[in-house]
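Novice: need a structure here:
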Amino acid sequence: MRVSTLLIRSLAITIASASPQWSDPASIQHLAAGWAEKNPDLHNYPNSFTRGIYIKEIHSHNDYVHNAPFYEALSVGAISVEADVWAKDGELLVGHDEISLTKTRTLRSLYLDPILDSLRKMNPDTEFSQNTKCGLFGMWCPQPFYLAVDFKNNATEILPLLLRDLAPLREAGYLSEFNGQENIQRPITVHVGGTAVYENVIADQPLPRYHWVVAPIEKIDTPEEQKHADGTPVYDNTTSLFAQGHYGSMLGVPFEHVWGETTDAQKERLKQLVATARSRGLGSNFWGAPNWPIGARNSAWKAQIEAGVALLYVDDLQDAAQTVW
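Specialist: Okay, the predicted model is just below:
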């Protein structure tokens, strides 16, 4: 009993001597612990809204189903989110299908207003502010954030509503643009898909243009590729930023059969598609990869990353952000 008591006392003394002396007024630990409270005008970094968030090249697929659309994706470092929109009574409502729509869940309320508010937090108005705009990530201000808007019904009805709703971001100088000669990158870049194609959202649009359209990745550099009368491709890096396709279809199998480990042949097919898109100056991404079983999902994620996709489309943000590759 005496030996045990002495051992416990010895351990207590050792632990106490190894612990930081937070209670010692002369210690650096004590100063650090109380510094913020004593210096309220000094301790808040001006644009600390996303401080400590590391950028990850992941895209939040069907982002609007999350409890906090946009914000959850931003909080894990995702650089892209997706919103499916429907034109209804002069508003853009967000949802995968019509039964999920409500009048309050609009593109503005779920995305455009929160994005603008976040950018204002990242660009405080001070006497030292410059014309250069910081993006949504304090760790790397030049990083653009991609808003993918998937048109669900009539594209010719959706587009003017989208351009109207983008006006506050455009007027504040936050939207990337194509000026007729080159792409000008700014904090927010909008690209559209779904019922949106070159003819109804790009052709004959006035310049500067503040959106791009997704290119069909499976048709690039094939006989089926759409071309202008002069033989030049319709989709290039002035009309599109990304080429996209359905994961299973691109690998030659229907979605429900993509269950196991990604095969060597499928990996090579992915690399070929990515390389072809890159040769056109386009990034690549794939939707519809398996979410379950987890092994199949992780294998598909890894195969895409190794192939060099520009954005990894995911539904589970936390897993994608924390997975060790």
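
Novice: going forward, measure contacts and count neighbours with C-alpha atoms only.
Specialist: Fine.

Novice: Tell me the spacing between the residue nearest the centre of the chain and G135.
Specialist: With distances taken as C-alpha atoms, centre = their mean, S80 lies nearest the centre of the chain, 1.4 Å away. Going from S80 to G135 by C-alpha to C-alpha, to the nearest Å gives 13 Å.

Novice: Verify the contact between the residue nearest to the centre of the chain and S60 for me.
Specialist: Yes: between S80 and S60 there is a contact under C-alpha atoms under 8 Å: 6.2 Å.

Novice: In three-state terms, how would Q318 be classified?
Specialist: Put simply, Q318 is helix when judged by DSSP: H, G, I helix; E, B strand; the rest coil.

Novice: for the closest residue to it other than its chain neighbours, what are its contacts?
Specialist: Counting by C-alpha to C-alpha, 6 or more residues apart in numbering, Q318 lies nearest to V76, which is 7.1 Å off, once chain neighbours are set aside. By C-alpha atoms under 8 Å, 6 or more residues apart in numbering, V76 lies in contact with I53, Y54, K56, L317, Q318, A321.

Novice: In a markdown table, list these along with distance to P142 and neighbour count.
Specialist: As requested, the contacts of V76 are exported to a markdown table (distance: C-alpha to C-alpha, whole Å; neighbours: other C-alpha atoms under 10 Å):
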| residue | distance to P142 | neighbour count |
| --- | --- | --- |
| I53 | 14 | 16 |
| Y54 | 13 | 16 |
| K56 | 14 | 16 |
| L317 | 23 | 22 |
| Q318 | 24 | 13 |
| A321 | 21 | 18 |
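
Novice: Tell me the one of those residues nearest I115?
Specialist: If you rank the contacts of V76 by distance to I115 using C-alpha to C-alpha, I53 comes first, at 16.2 Å.

Novice: ok, then the element right after the helix or strand hosting R164?
Specialist: For R164, the element it lies in under DSSP states H and E is helix 155-165. Using DSSP H and E, the helix or strand that directly follows helix 155-165 along the chain is helix 167-171.

Novice: what's the neighbour count on S284?
Specialist: The number of residues packed near S284 is 28, by other C-alpha atoms under 10 Å.

Novice: tilt between the longest strand anywhere in the chain and helix 155-165?
Specialist: Longest strand in the chain, counting residues (DSSP state E): strand 78-88. Per axes from the mean of the first three to the mean of the last three C-alpha atoms, to 10 degrees, the angle that strand 78-88 makes with helix 155-165 is 120 degrees.

Novice: on contacts alone, who are the packing partners of the following helix or strand past strand 78-88?
Specialist: On the C-terminal side of strand 78-88, the closest following helix or strand by DSSP H and E is strand 91-94. Helices and strands touching strand 91-94, by 3 or more C-alpha pairs under 8 Å, 6 or more residues apart in numbering; DSSP states H and E, are strand 78-88, helix 107, helix 155-165.

Novice: structure for this one too, so we can compare:
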Amino acid sequence: MKKITTLFISFTLSIQFIAAQSVKSYSTAQAHSHNDYERVRPFTDAYEQQFGSVEADIFLVNDTLFVAHNLKDIRPNRTFKALYLLPILEKTEQNGGRIYSQDNIPLQLLIDLKTEGEPTLAALIKVLEPYKNIFAPAGSVKVVVSGNVPDPTLFEQYPDFIYFDGRPENAYTPAQMAHVGLISQAFQKYSNWNGEGPILEKDKKKIQKMITEVHDKGKKVRIWATPDNINSWKTMMALGVDYLNTDKVRELGDYLRTAPR
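Specialist: As a prediction, this is how the structure comes out:
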């Protein structure tokens, strides 16, 4: 009887070990600061947590790119250049051409175009062009454009340092896919879960199916508008979401550094 019990315990531990090994290991490099410009310190709060992704909504007004959630929130000193470009240039210079001092931590800069796509994107390219060597594919900061993006048939007309935010339901040609830097979708497309208790199995399967299909294409997944608590973060990690979407930068940062694995 003792031998059978020992074998059972050994088998159980082996199963638990295999399950643990199958869960992707997460750090703040897989964290995304949603609407980052609404932080107390835009860019800086997420950067100090070593987040791997930050999001900025931009509006083109009188040839200047402003960062805001709505037009009414625009302020003269809150430009894209002041809040994001200059801090990125400063950190890159301090770190010898890398955004972070560590070689293996890049930064995804997700830029949501809120005004008309073509002129806003043209203005963004004009601002970024002089510094294109710090942006992927040459550098460690990957610019991914979302919001009012051009039709995929036009992707190839843009510089190689501009990537686009795709959607899992869209079909892209291989040439278009080369310009897709990320695949995103709203959580409500798959579930109405509020982050309390376990997510419904049918919803989990829908999300897992989407993630598997995106990963098979060699792309990373972000799901926006997810519940924003520890239970949700753990669920998203178990599902294999590549970027954990949060408005709670410090809380998620603390959790990812201290949570038991």
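
Novice: So after superposing, what's the score?
Specialist: Overlay of the two chains. TM-score (TM-score structural alignment, normalised by the length of the second structure): 0.81; 230 aligned residues with a C-alpha RMSD of 2.0 Å.

Novice: Once you drop chain neighbours, what's closest to G181 of the second structure?
Specialist: Nearest one to G181 of the second structure, counting by C-alpha to C-alpha, 6+ apart, is Y163 at 5.0 Å.

Novice: Under the alignment, what does that neighbour map to in the first structure?
Specialist: Using TM-score structural alignment as the criterion, Y163 of the second structure maps onto W212 of the first structure.

Novice: next one: V54 of the second structure
Specialist: In the first structure, V54 of the second structure lands on V81 (TM-score structural alignment).

Novice: ok, the residue nearest to G181 of the second structure - contacts?
Specialist: K142, V143, V144, V145, H179, V180, G181.

Novice: what's the distance between it and V149 of the second structure?
Specialist: Counting by C-alpha to C-alpha - Y163 of the second structure and V149 of the second structure are separated by 10 Å.

Novice: Ok, Q185 of the second structure next?
Specialist: Taking C-alpha to C-alpha, one finds Q185 of the second structure at 15 Å from V149 of the second structure.

Novice: go on, Y131 of the second structure?
Specialist: Counting by C-alpha to C-alpha - Y131 of the second structure and V149 of the second structure are separated by 22 Å.

Novice: For the two, indicate the residue with more neighbours.
Specialist: Neighbour totals were compared for Y131 of the second structure and V149, and V149 leads with 20 against 12 (other C-alpha under 10 Å).

Novice: The more buried one touches I111, doesn't it?
Specialist: No: using C-alpha under 8 Å, V149 of the second structure makes no contact with I111, being 10.3 Å away.

Novice: Helices along the stretch 1-150 of the second structure, start to end?
Specialist: 2-22, 44-48, 80, 86-94, 117-128 (DSSP state H, counting those that start in this stretch).

Novice: Report all helices and strands that the last one contacts.
Specialist: If contacts are counted by 3+ C-alpha pairs under 8 Å, 6+ apart, helix 117-128 of the second structure sits against strand 53-61, strand 64-67.

Novice: and the aligned residue in the first structure for E201 of the second structure, how far is that from V309 of the first structure?
Specialist: In the first structure, the residue matched to E201 of the second structure (TM-score structural alignment) is D264. Taking C-alpha to C-alpha as the measure, D264 of the first structure falls 17 Å from V309 of the first structure.

Novice: likewise P290 of the first structure?
Specialist: 16 Å.

Novice: and H211 of the first structure, what is it in contact with?
Specialist: H211 of the first structure touches S176, E177, F178, T189, V190, H191, V192, counting by C-alpha under 8 Å, 6+ apart.

Novice: The second one is in contact with R209, isn't it?
Specialist: This means E177 of the first structure. Yes: the pair E177 of the first structure / R209 is scored as a contact, 5.5 Å apart, by C-alpha under 8 Å.

Novice: Have a look at these two and say which one is more surrounded.
Specialist: Neighbour totals were compared for E177 of the first structure and R209, and E177 leads with 22 against 17 (other C-alpha under 10 Å).

Novice: Now that one: closest residue in space that isn't a chain neighbour?
Specialist: Y210 (4.5 Å).

Novice: What are the neighbouring residues in contact with that neighbour?
Specialist: L175, S176, E177, F178, T189, V190.

Novice: ok, the fourth one touching T189?
Specialist: This means F178 of the first structure. No: the pair F178 of the first structure / T189 is not scored as a contact, 10.6 Å apart, by C-alpha under 8 Å.

Novice: More neighbours: the two, which one.
Specialist: T189 (21 against 18).

Novice: related to what we said a few turns ago, need the contacts of Y163 of the second structure in TSV with distance to R222 of the second structure, can you?
Specialist: Shown next, in TSV, are those (distance: C-alpha to C-alpha, whole Å):
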residue	distance to R222 of the second structure
K142	15
V143	15
V144	12
V145	13
H179	17
V180	13
G181	11
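
Novice: Across to the first structure, which of these hold up?
Specialist: Retained in the first structure (both residues aligned by TM-score structural alignment, their matches' C-alpha atoms under 8 Å) from these: V143, V144, V145, H179, V180, G181.

Novice: Now do the same contact list for the first one.
Specialist: Read it as V143 of the second structure. V143 of the second structure neighbours (C-alpha under 8 Å, 6+ apart): Q108, L109, L110, I111, F135, A136, F161, I162, Y163.

Novice: Looking for the alignment partner of D63 of the first structure in the second structure.
Specialist: If you follow D63 of the first structure across to the second structure using TM-score structural alignment, you land on D36.

Novice: Using CSV, please lay out the contacts of V143 of the second structure together with distance to T44 of the second structure.
Specialist: Shown next, in CSV, are the contacts of V143 of the second structure (distance: C-alpha to C-alpha, whole Å):
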residue, distance to T44 of the second structure
Q108, 14
L109, 13
L110, 15
I111, 16
F135, 19
A136, 21
F161, 23
I162, 23
Y163, 23
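
Novice: and L110 of the second structure, what pairs with it in the first structure?
Specialist: Residue pairing (TM-score structural alignment): L110 of the second structure is matched to A148 of the first structure.

Novice: that's a strand at I223 of the second structure, yeah?
Specialist: Yes: checked against three-state DSSP, I223 of the second structure lies within a strand.

Novice: List just the nearest of the contacts of H211 of the first structure to R9 of the first structure.
Specialist: Closest to R9 of the first structure, out of all of these and judged by C-alpha to C-alpha, is T189, at 62.8 Å.

Novice: List the contacts of that closest one.
Specialist: Taking C-alpha under 8 Å, 6+ apart, one finds P144, F145, Y146, L147, L175, S176, E177, Y210, H211 in contact with T189 of the first structure.

Novice: So the third one sits against S80, correct?
Specialist: By that I understand Y146 of the first structure. Yes: counting by C-alpha under 8 Å, Y146 of the first structure touches S80, with 4.4 Å between them.
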